[in-house]
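*Asks:* next come a sequence and a model predicted from it.
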Amino acid sequence: MEPQEPDDTTDDRGTGRRSRSSLPVGAFTRGAKLAALPVGFAGRTALGMGRRIGGAPADAVLTEVQRRTAEQVFSVLGQLKGGAMKMGQAMSIFEAALPEEIAAPYRETLTRLQDAAPPMPVDVVHRQLTAELGGDWRDRLVEVGDQPAAAASIGQVHRGRWHDGREVAVKMQYPGAAKALRSDLRQLSRISRLLGVLAPGIDVKALLQELEDRVVEELDYTLEAAAQQRFHEEYADDAEIFVPSVVHGTERVLVSSWMESTGSLADLIRDGSQDDRDRYGERYVRFLLTSPDRVGLLHADPHPGNFRVLPDGRLGVVDFGAVAHLPDGLPPALGPLLTAALAGDAQAVTDHLRSEGFLRPGTKIDPEVMAGYIAPFVEPAGAPTFTFSRAWLREQAGRVGLGGEGMSTSMKINLPPEYLLIHRVWLGGVGVLCQLNATAPFRSILEESIPGFEPPD
């Protein structure tokens, strides 16, 4: 949840819109920080060229420029609020390539900003409800708590009671959050060149456009309501998964049935028993990977706080603002690619990656090197069960991060925009499983969810 800013976070719906000339210093400070990034990049590039001329190896110069660039990019994004901070969270795909000493402070800054975010004042809450539900909103929402029960990324959730007696969760967006987010996203387009330094194999411009499109979709709660209701209907009779029904929805207010829980996966990560970690970890990853086939949608926010432990033992799922539309399920190319990787067929792995756009035209790479690079990533599918752990994840991150043995290979890999949310879920889901230290039948779950995946005997 981002702190509410009183400058350009107001909109034209009667909540005190200001002219550009009256915006406070904070609005310009945010833009100035973003604008300074390309300047810093130019300085670092010049420094790198000077060192290279002075005899420093080319790889060492590149690594130093990338390290300094990463420090500045993630430091600035971590200090920003509003849309820029949300964009920073979505850009975790780049964070995975960074050494821990850079990435850890960035994550800590984002967490601190979220934890310190003040709730909307009661009068602002009521104005939002009036603007979205009409002046007679109390006839339908007969009770609503003054204090938020939970935080969302661009708003907050209040507990209430609908006119028919149902207990409900009322998710409402901060006034002007949409305007602030769009403004910050425009500013962030300036740093595409810097991100290209961190990951030169990626078509950063196309990827940032896809990020922007998906993030902006999260602003429209009517889209979230439609996605949530589809999940609710599909899982209505499921023995392991529960999704709250949608009661009412507008662009900036979403009313859902209240879901009572005893905690979340985040709580299990902190102090859950190993049996619970294994049980709910398996349900979590099965939901993420099989729902595209069942619903035609992929829940694309795998944060452990979005997955709740219910009193009856089911796993409750919330927050459907970020979804990938996959009407035919997960991409059919994933199955043969995964099969080839497990079989050690280096040429087939490289051919599949190139045909799907993971290797850009003209990129040259030894198939054996490519197959060796991705082999550890598919290791969890190589046995009937796999125990995910932080140590295993750190080993993989160190191997492909700056200075790692796989760095030069990772620099050549592209992330096609259509795989952006799939990639986010895969990395995020594996990360949560590692935090849970869960043992799961990962291979059989992949067989259920990915067409064409045929693991070797």
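*Replies:* That came through, no problem.
*Asks:* hey, let's count contacts and neighbours off CA atoms from now on
*Replies:* Noted.
*Asks:* packing partners for whatever helix or strand Gly428 lives in?
*Replies:* For Gly428, the element it lies in under DSSP states H and E is helix 420-436. Packed against helix 420-436 by the contact rule (3 or more C-alpha pairs under 8 Å, 6 or more residues apart in numbering; DSSP states H and E) you find helix 204-217, helix 265-271, helix 274-295, strand 323-325, helix 390-400.
*Asks:* may I see the ones you listed organised as JSON lines, with distance to Leu77 added?
*Replies:* Listed next are the helices and strands packed on helix 420-436 as JSON lines, based on distance: least, C-alpha to C-alpha, whole Å:
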{"stretch": "helix 204-217", "distance to Leu77": "15"}
{"stretch": "helix 265-271", "distance to Leu77": "24"}
{"stretch": "helix 274-295", "distance to Leu77": "28"}
{"stretch": "strand 323-325", "distance to Leu77": "24"}
{"stretch": "helix 390-400", "distance to Leu77": "22"}
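*Asks:* out of the ones you listed, which comes closest to Ala27?
*Replies:* Of all these, helix 204-217 sits nearest to Ala27, with 19.8 Å by C-alpha to C-alpha.
*Asks:* who are the packing partners of the closest one?
*Replies:* Short answer (3+ C-alpha pairs under 8 Å, 6+ apart): helix 204-217 packs on helix 82-90, helix 177-188, helix 192-198, helix 420-436.
*Asks:* now do 6 Å
*Replies:* Helices and strands touching helix 204-217, as assessed by 3 or more C-alpha pairs under 6 Å, 6 or more residues apart in numbering; DSSP states H and E, are absent.
*Asks:* what angle do the next helix or strand after it and helix 274-295 make?
*Replies:* Using DSSP H and E, the helix or strand that follows helix 204-217 in sequence is helix 221-234. Angle of helix 221-234 versus helix 274-295, following axes from the mean of the first three to the mean of the last three C-alpha atoms, to 10 degrees, is 100 degrees.
*Asks:* check it against this one:
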Amino acid sequence: MSDLPRKAVTRTAKLAALPIGFAGRATWGIGKRIGGKSAEIVGRELQQRTAEQLFKVLGELKGGAMKFGQALSVFESALPEEVAGPYRAALTKLQEAAPPMPTRTVHTVLEERLGGQWRELFLEFEDKPSAAASIGQVHRAVWHDGRRVAVKVQYPGAGDALLSDLNQLGRFARLLGPLIPGMDIKPLISELRDRVSEELDYALEAQAQRAHAEEFDGDPDVVVPHVVHQCDQILVTEWIDGVPLAEIITGGDREQRDRAGQLLARFLFSGPARTGLLHADPHPGNFRLLPNEDGGWRLGVLDFGTVDRLPGGLPRPIGDSLRMTLDGEASAVYELLREEGFVKESIALEPDAVLDYLLPIIEPAEVEEFTFTRAWMRTQAARIGDPRSPAHQLGKQLNLPPAYLLIHRVTLSTIGVLCQLGATVRLRDELEAWVPGFVPDELGGEGSAVEDFGDEAFSDEEEVPQPPAAEA
């Protein structure tokens, strides 16, 4: 049996064992309740044991299992502290690391894609990866012109691994639901699965990164590394240093946390307005905090494998609905949500009840500055996730139109990271500056200068570079 099939069997076996483990713990929980422990305490212990096993397995795998784990990790702020605490380290680890592939495999891929003289393209190349993620791993190197670069090498068979893992996870998504109160796991897995082909296409990723790097070149707040070279399974970009956001979460000071949070919010909302693209993978492993010459900080942004294409920027109904909700215009908000498909024609809801549902969620947009905390996130998750809550009952009747699916996930994920940071952020400033409709037209236009980018930002075709010796 070759290495890849053997690994695939091992991966499948580990994932397949998860539901069996869940069932075993459920039986253990019943026994504990019979023994006299309260349902609440037993439920909490059961959730903790389940989560520990889940993230232990996900942390040992690549492919879709790790991708799912990374997506899930930003929502740990929604978990009760006594449950989240014991495995927060495992969640954070998923954001930054995975087992690397053997050096000989890396060299084989480089030779197949860059040619037999691939080493001549680099003045230096580190065989040990600096980072390993769900689809590929990154190596430090020095390009033949002296630039420090990051060389992203895709795992052989990454596509099959992604689909296999996500299909397997999808079969028992219902069992994973209780891990994150108020979150439906199945749509998350389906959306990750639908985006597999895009993530595997490094040409698309290079196009999105070029568009961002050009737009943010020289920006005082955001740094996006330029693309140096791209071909099938290989992406070479400029190297950027900086402190990983995961380290700011675990050990950053107040200034770093607040600055990281503000810049993350700024990038989230300004990106679509400036590039027509939404960076759709906002877990902490994709961000760095870089020191400025003046002693401040900038946000380094990595990994443009998943983006939402929004040629006109964020949809105007988002800004309109936020503004009208804050203004208490219940009927107008309700009608707009119905027009956009958030309320189906077959459903009738009380506009005031919809307003009551929305207001606590958008509290950060109501005030000049807001401190995002795990406690606030847990309160929102409990309010929406508790089946006895009116908010839960109303939420079940709302619909999420496909056009808003990725925007919704990215926004929730970003809020999750802000809560992990515990950052105090002037969110309203970013909404006023970048979100169409948030500022009434008569007070300053649509609140965002959005261009029609067309296709010119995505038309570059890059020739495969020749090693210096070959060029000579």
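*Replies:* That came through fine. Owing to the predicted nature of the structure, the values given are computational and were not obtained by experimental measurement.
*Asks:* any idea what the TM-score comes out to?
*Replies:* TM-score of the superposed chains, computed with TM-score structural alignment, normalised by the length of the first structure, equals 0.78; 421 aligned residues with a C-alpha RMSD of 3.9 Å.
*Asks:* returning to that earlier point: whereabouts in the second structure does the helix holding Gly428 of the first structure align?
*Replies:* On the basis of TM-score structural alignment, helix 420-436 of the first structure is assigned to residues 405-421 in the second structure.
*Asks:* okay, buried residues for the matching stretch please.
*Replies:* 406-407, 409-411, 413-421 (16 or more other C-alpha atoms under 10 Å).
*Asks:* out of the residues you listed, flag the one nearest to Arg316 of the second structure.
*Replies:* Ile407 (12.7 Å).
*Asks:* and the closest one, how far is that from Thr414 of the second structure?
*Replies:* 11 Å (C-alpha to C-alpha, to the nearest Å).
*Asks:* next secondary structure after the longest helix seen in the second structure?
*Replies:* In terms of residue count, the longest helix belonging to the second structure (DSSP state H) is helix 3-34. The element immediately downstream of helix 3-34 of the second structure (helix or strand, assigned by DSSP H and E) is helix 39-59.
*Asks:* which ones are touching the counterpart of Arg252 of the first structure in the second structure?
*Replies:* Using TM-score structural alignment, the partner of Arg252 of the first structure in the second structure is Gln233. For Gln233 of the second structure, the contacting residues are Val153, Gln154, by C-alpha atoms under 6 Å, 6 or more residues apart in numbering.
*Asks:* same deal with Lys67 of the second structure?
*Replies:* Applying C-alpha under 6 Å, 6+ apart to Lys67 of the second structure gives the contacts Ser134.
*Asks:* what's the spacing between the corresponding residue of the first structure for it and His423 of the first structure?
*Replies:* Per TM-score structural alignment, the equivalent position to Lys67 of the second structure in the first structure is Lys86. Separation of Lys86 of the first structure from His423 of the first structure (C-alpha to C-alpha): 18 Å.
*Asks:* ok, Ser92 of the first structure next?
*Replies:* In this view, Ser92 of the first structure and His423 of the first structure are 10 Å apart by C-alpha to C-alpha.
*Asks:* ditto for Phe320 of the first structure
*Replies:* Distance from Phe320 of the first structure to His423 of the first structure, by C-alpha to C-alpha: 17 Å.
*Asks:* ok, Thr10 of the first structure next?
*Replies:* In terms of C-alpha to C-alpha, Thr10 of the first structure sits 34 Å off from His423 of the first structure.
*Asks:* thinking Val142 of the second structure is in contact with Leu121, fair?
*Replies:* No - when contacts are counted by C-alpha atoms under 6 Å, Val142 of the second structure is not listed as touching Leu121 (8.8 Å).
*Asks:* neighbours of the alignment partner in the first structure of Glu120 of the second structure, how many?
*Replies:* Glu120 of the second structure maps onto Asp139 in the first structure, with residues paired by TM-score structural alignment. By other C-alpha atoms under 10 Å, the residues close to Asp139 of the first structure number 11.
*Asks:* what about the strands in the stretch 351-457 of the first structure?
*Replies:* Taking DSSP state E, counting those that start in this stretch, the strands of the stretch 351-457 of the first structure run over residues 386-387, 439-440.
*Asks:* give me the mean deviation of the last one from the second structure.
*Replies:* Looking back up the chat, that one is strand 439-440 of the first structure. Compared with the second structure after fitting, strand 439-440 of the first structure deviates on average by 2.4 Å (mean C-alpha distance after the TM-score superposition for the first structure).
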